[in-house]
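*Asks:* For reference, the sequence and a predicted model appear below.
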Amino acid sequence: MNWYDLVRGLHIIAVIAWMSGMMYLPRLYAYHTETAPPGTEFDAHFQVWEAKLLRIIINPSMILTFIFGLILIYIDATQIRGGWDFLLKPWMLTKIAGIIFLSAWHGFLAGARKKLARGERPKTGKFWRATNELPFIAAVIMVIAVTTEFLG
């Protein structure tokens, strides 16, 4: 069995789940902010949906993305590329920058869920709609950098 291809496939599946959740959660926040005043029954429903999306889909898929990604790096370094120097190539640094951004965005979304649960509404529905595609844009840049080894 080709373990590298299996791990790569599982990594891609985990990334898809992570991105899907991080693109959907801001939409929930937009609807929550605009239609569910704090303390209402609808507000409580949104809080449950948002918490479950983070706990059941977004958090586990991020963890799996990291695990499979680190395994791929290890296999690349020890069995395919013959060293760790590819980690300093511009295409890989682009991917690492994307990973840092997506991790920070994940943390921002988790923090926003806590604020909404406390009844705070620091961001508007317009903000959440304008930013819900950020993970997709980051993913496009990362995939193009990796698949073409663009920038070096």
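*Replies:* Ah, there it is.

*Asks:* CA only for contacts and neighbour counts going forward, please
*Replies:* OK.

*Asks:* Okay, buried residues for stretch 8-28 please.
*Replies:* Along stretch 8-28, these residues count as buried under the neighbour rule (16 or more other Cα atoms under 10 Å): 8, 10-12, 14-23, 25-28.

*Asks:* In helices only, show me those residues.
*Replies:* Among the buried residues of stretch 8-28, the residues falling in helices (DSSP state H) are 8, 10-12, 14-23, 25-28.

*Asks:* can you pull the contacts of residue 8?
*Replies:* If you count contacts by Cα atoms under 8 Å, 6 or more residues apart in numbering, residue 8 has them with 68-69, 72.

*Asks:* quick one: which of those residues has the most company?
*Replies:* Tallying neighbours with other Cα atoms under 10 Å puts residue 68 at the head of the contacts of residue 8, with 21 neighbours.

*Asks:* another structure for you, compare them:
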Amino acid sequence: MMDFLAESYLWIKAFHVISVLAWMAGLFYLPRLYVYHVEQVKAGSETDVLFQTMERRLLKAIMNPAMISTWVFGILLVGIPGIVDWTAPWSWAKTVAVICMTLFHMWLAARRKDFVAGTNTVSGRGYRMMNELPTLLMLVIVISVIVKY
């Protein structure tokens, strides 16, 4: 199995990067949809239903599969000997940041359910502030992996 993983390293890495890009696009866009949903849309209106549809499809059709494939390809990469040095701080920083990114994804999914139930309590400003979190986590991840510091 290790030989197969090592021989497939570049393919696994390519699909990991593709998955991360798709996931990050959703993590940047969904909170922005929530900002507009909170600030511009009246609950129960046709536009409310439209926003709920867009949010659901983004989460279910793009973000969830992208997150899962990011994890799968990332775990495969970790399984290749010599790729990750677990004695170095960068590997732990990246791991913690990816876990935080996943928790943020779950938080966004829970907020979508709040919109569906009509119980959203987060303001547009709150969603704007939360929209910065994936950027901060991305900085930690990219610097950790590239600089290996």
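*Replies:* Perfect, thanks for sending it. Owing to the predicted nature of the structure, the values given are computational and were not obtained by experimental measurement.

*Asks:* which of the contacts of residue 8 of the first structure lies closest to residue 106 of the first structure?
*Replies:* residue 69 (17.1 Å; Cα to Cα).

*Asks:* Please say which position in the second structure the closest one maps to.
*Replies:* The criterion is TM-score structural alignment: under it, residue 69 of the first structure has residue 74 as its aligned partner in the second structure.

*Asks:* Flag every buried residue along the host helix or strand of that match.
*Replies:* For residue 74 of the second structure, the element it lies in under DSSP states H and E is helix 64-78. Residues of helix 64-78 of the second structure classed as buried under the neighbour-count rule (16+ other Cα under 10 Å) are 64, 66-67, 69-74, 76-78.

*Asks:* Same check on stretch 112-129 of the second structure?
*Replies:* Going by neighbour count (16+ other Cα under 10 Å), the buried part of stretch 112-129 of the second structure is 112, 115-116, 124, 127.

*Asks:* For it, measure first residue to last.
*Replies:* With Cα to Cα, to the nearest Å as the measure, stretch 112-129 of the second structure spans 17 Å from end to end.

*Asks:* likewise stretch 122-141 of the first structure?
*Replies:* Per Cα to Cα, the first residue of stretch 122-141 of the first structure is 29 Å away from its last.

*Asks:* In the first structure, which residues correspond to whichever helix or strand residue 108 of the second structure is part of?
*Replies:* Per DSSP H and E: residue 108 of the second structure is located in helix 89-117. Counterpart in the first structure of helix 89-117 of the second structure, with TM-score structural alignment as the criterion, is residues 90-118.

*Asks:* if we can go back for a sec, run through who's touching the helix holding residue 74 of the second structure.
*Replies:* With Cα under 8 Å, 6+ apart as the contact definition, helix 64-78 of the second structure has outside contacts at 5, 9, 12-13, 15-17, 19-20, 22-23, 83-84, 102.

*Asks:* how about the nearest residue to residue 26 of the second structure, chain neighbours excluded?
*Replies:* Take residue 26 of the second structure and drop its neighbours on the chain: the residue closest to it by Cα to Cα, 6 or more residues apart in numbering is residue 63, 5.6 Å away.

*Asks:* Alignment lookup: that neighbour to the first structure.
*Replies:* Using TM-score structural alignment, the partner of residue 63 of the second structure in the first structure is residue 58.

*Asks:* Its match is in contact with residue 15, isn't it?
*Replies:* No. At 9.7 Å, residue 58 of the first structure does not count as touching residue 15 under the criterion of Cα atoms under 8 Å.

*Asks:* Tell me the one of the contacts of residue 8 of the first structure nearest residue 97 of the first structure?
*Replies:* residue 69 (14.2 Å).

*Asks:* distance of the closest one from residue 20 of the first structure?
*Replies:* 18 Å.

*Asks:* same deal with residue 38 of the first structure?
*Replies:* The gap separating residue 38 of the first structure from residue 20 of the first structure is 26 Å, by Cα to Cα.

*Asks:* Name the nearest residue to residue 87 of the first structure, sequence neighbours excluded.
*Replies:* Counting by Cα to Cα, 6+ apart, the nearest residue to residue 87 of the first structure once its immediate chain neighbours are dropped is residue 93, at 6.9 Å.

*Asks:* Tell me how many other residues crowd that neighbour.
*Replies:* What residue 93 of the first structure shows, counting by other Cα under 10 Å, is a neighbour count of 17.
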